[in-house]
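>>> Okay, predicted coordinates and the sequence, questions at the end:
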Amino acid sequence: MVEDQLEWRRARLVNVKIEEGVNEITDPREVNHPRLLITMNTKSSALPELNSISFYDMFINPSILYCGNTKGLIFSHDTRSHANQTPSQLKMKGIVTSLQLTRNDTHLVASDTLGNAYLWDLRMKKVIVEYKGMKNESTRIPLHLDDEEKVVYGCDLEGYTRLWCKTSGRLLRTIPSPVPCSSTSVPAVMYCENLGNRPGNSALLLGAGDKLYVYKV
């Protein structure tokens, strides 16, 4: 009985249209191992900003999508609405490489390929803090927020990891990379204020090549 139900469910996955503009397609030859492909039909004329997306992030409310594009525009879109929307836009100077929303959905940390890094107030739609020192030319280098949302940090094209105070923009620490860097081998970094659940045990984890480095911060 259970096997019959499974076979029926597999058969249901073969070439089924679930709604206009969205299709589920699987290969009938692989019914025992069905695969799912979803294709979405979009209108490029409705939101031309969506044609050159370089980065995106979601609000705590998963219906709101924030995107950055190759023209330096940052805009939001309500995924529940099927109507053409005029997105609210913020403007960076270069290609948007990183977006990080705060937990309260009122601020956004963004960076671009020119090394600019800002904290945006989404209600006032303006920059309230600038994080200086990032070196970048064309690489999509991410900026991060620590779990407590007190520190903004990231590793740049020259291999220097910088940590800033989120609210003031003050540079807290600069850590050079222990290995040579390039546009294709920027170290991955993670800052933790309470490493190992030990209060005050702040540290930076840096991954480069096949090695992991730990810095006491």
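That came through fine. Numbers count the residues shown, from 1 in each chain.
>>> drop to CA atoms for contacts and neighbour counts, all remaining ones
Fine.
>>> Look up how far Arg123 lies from the closest residue in space to Lys125 that isn't next to it in sequence.
Counting by CA to CA, 6 or more residues apart in numbering, the nearest residue to Lys125 once its immediate chain neighbours are dropped is Leu90, at 6.7 Å. According to CA to CA, to the nearest Å, Leu90 stands 11 Å off from Arg123.
>>> Got another one to weigh against that:
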Amino acid sequence: MPGHNNYNPLTKESIQYKAMECKRLRLLEEEEKQKKKTTRAGLNSSMLLQKRQLGLLSSTSYCRLVHELKVNCMQRQKIEIHSPDSSVAGTNNFKIIVADVACERIFTVNDVEHGGCKYGIINLSGLGKETLTVEMYDNLYFTNRKVNSVCWASLTHPDSHLCLMGIAETPGCASLLPASLFSSTNPGDRPGMLCSFKISTAWSCAWCLNPQADNCFSTGLTRRVLVTNVVTGHRQTFGTGSDVLAQQFATQTPMLYNGCRSGEIFSIDVRQRNRKGQSWKAIRLFHDSAVTSIRLLEAEHYLMAGDMAGKIKLWDLRTAKCVKQYKGHHNEYAILPLHVNEEEGLLTAVGQDCYTRIWSLQDAHLLRTIPSPHPSSKDAIPSVVFSSRLGGSRGVPGLLMAVKQDLYHFSYN
């Protein structure tokens, strides 16, 4: 009733949160004590080596199983970030980290307390050193808009630019920034913003690497897709009927794959002219919930998709059927990415419960569940990057995790 002073701290939510926090602390304690068990019976390094020497394992299978063993032994270490501006280093929460193709750098987006975002680039070459420090480039940029989608773009050379999608109370903004903007020390040498225009609410973006649709990037908007050529300025608009939350271009064909809030996944041939209706949709797949992330596998015969029901499915594009399902992921309403590493044979995803899970790509077996170093909350969902070469071609293998103001490295033993 209005004006009552009765307060009961024992609510359903508080009891569930307390149970989740006890579970997280128990798992963290087990990790510190290195109570690790192999996820497959009889799988150990000596057995793998013996099978490899006897010719019972191919080099691909051997490498994949070795990565499975190493993933179960990864240990957490905190990374020290050296920033030119010590006043802003470590004061804002990480929201997004995205690595370039070679995993030499990561682009970071941080939420700022008074609203908006701060973004910059971190060099990962220091991960191979004993001190475990990384360097943030000199130039940091602030925006009053909320950056909710980022991808690397290869315009003049591999990973030369960055596509940013920002939203605000006023119309949002799509921008293409040169990566050299963050490393140029002389203000006169800094290149300008190549492309920037106002849009409605943006949900996703993707850069095209196929030569038949060169210099193009796509923006997933509310009920439409906008494909822009950054050199000519030509734009194509495709009406979708639903918000486009996830996108990825194919590399072998000029096809753009889209995942929608309605649960539909479809492809667009970007060479065609604008068309009304839905006849231009090529491959069409359907989830029971909003699709939040899609990833094409290297041969482009398979597509991985995650949705807001916590389901992760592997689709065969040739038959339009689901061939595998990866269980254990948790999601109810957040837009969460999937990370596919085919060379290592691993799938990584962070759930809304703030747990990072790693599966085997081959048989969908859950290999490892990593608890967050911080208590679970909506603003503390980790952002991760996994690679066997963090820092470049001679880099170190492991998992990068950004959560709150901290950056962690889960390294192989």
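Looks like it arrived, so ask away. Remember, predicted model here, so these are calculated numbers, not experimental data.
>>> neighbours around the residue nearest to Lys125 of the first structure, how many?
A count of neighbours around Leu90 of the first structure, defined by other CA atoms under 10 Å, yields 16.
>>> Repeat that for Ile15 of the second structure.
Ile15 of the second structure has 12 neighbours, counted by other CA under 10 Å.
>>> looking at this, it is in a strand?
No. Judged by DSSP: H, G, I helix; E, B strand; the rest coil, Ile15 of the second structure forms no part of a strand; its state is helix.
>>> Would you mind measuring from it to Cys22 of the second structure?
For Ile15 of the second structure, the distance to Cys22 of the second structure - CA to CA - is 11 Å.
>>> cool, Asn93 of the second structure as well?
Taking CA to CA as the criterion, Asn93 of the second structure is separated from Cys22 of the second structure by 24 Å.
>>> More neighbours: which of those two?
A direct count of neighbours by other CA under 10 Å for Asn93 of the second structure and Cys22 places Asn93 higher, at 20 against 13.
>>> For the more buried one, list the residues it contacts.
For Asn93 of the second structure, the set of contacting residues under the criterion of CA atoms under 8 Å, 6 or more residues apart in numbering consists of 110-112, 403-406.
>>> for Ile141 of the first structure, same thing?
Each residue near Ile141 of the first structure by CA under 8 Å, 6+ apart is listed here: 97-98, 113, 154-157, 186.
>>> cool, Pro142 of the first structure as well?
Shown in contact with Pro142 of the first structure (CA under 8 Å, 6+ apart): 97-99, 111, 154-155.
>>> Matching it against the second structure, which residue comes up?
The equivalent of Pro142 of the first structure in the second structure is Pro337 (alignment by TM-score structural alignment).
>>> same question, Tyr153 of the first structure
With TM-score structural alignment as the criterion, Tyr153 of the first structure pairs with Thr348.
>>> do the same with Ile175 of the first structure
Looks like Ile175 of the first structure aligns to Ile370 there (TM-score structural alignment).
>>> For that match, give me its contacts.
Residues in contact with Ile370 of the second structure (CA under 8 Å, 6+ apart) are 355-357.
>>> Checking these against the first structure: which ones persist?
Retained in the first structure: 355-357, out of the contacts of Ile370 of the second structure (criterion both residues aligned by TM-score structural alignment, their matches' CA atoms under 8 Å).
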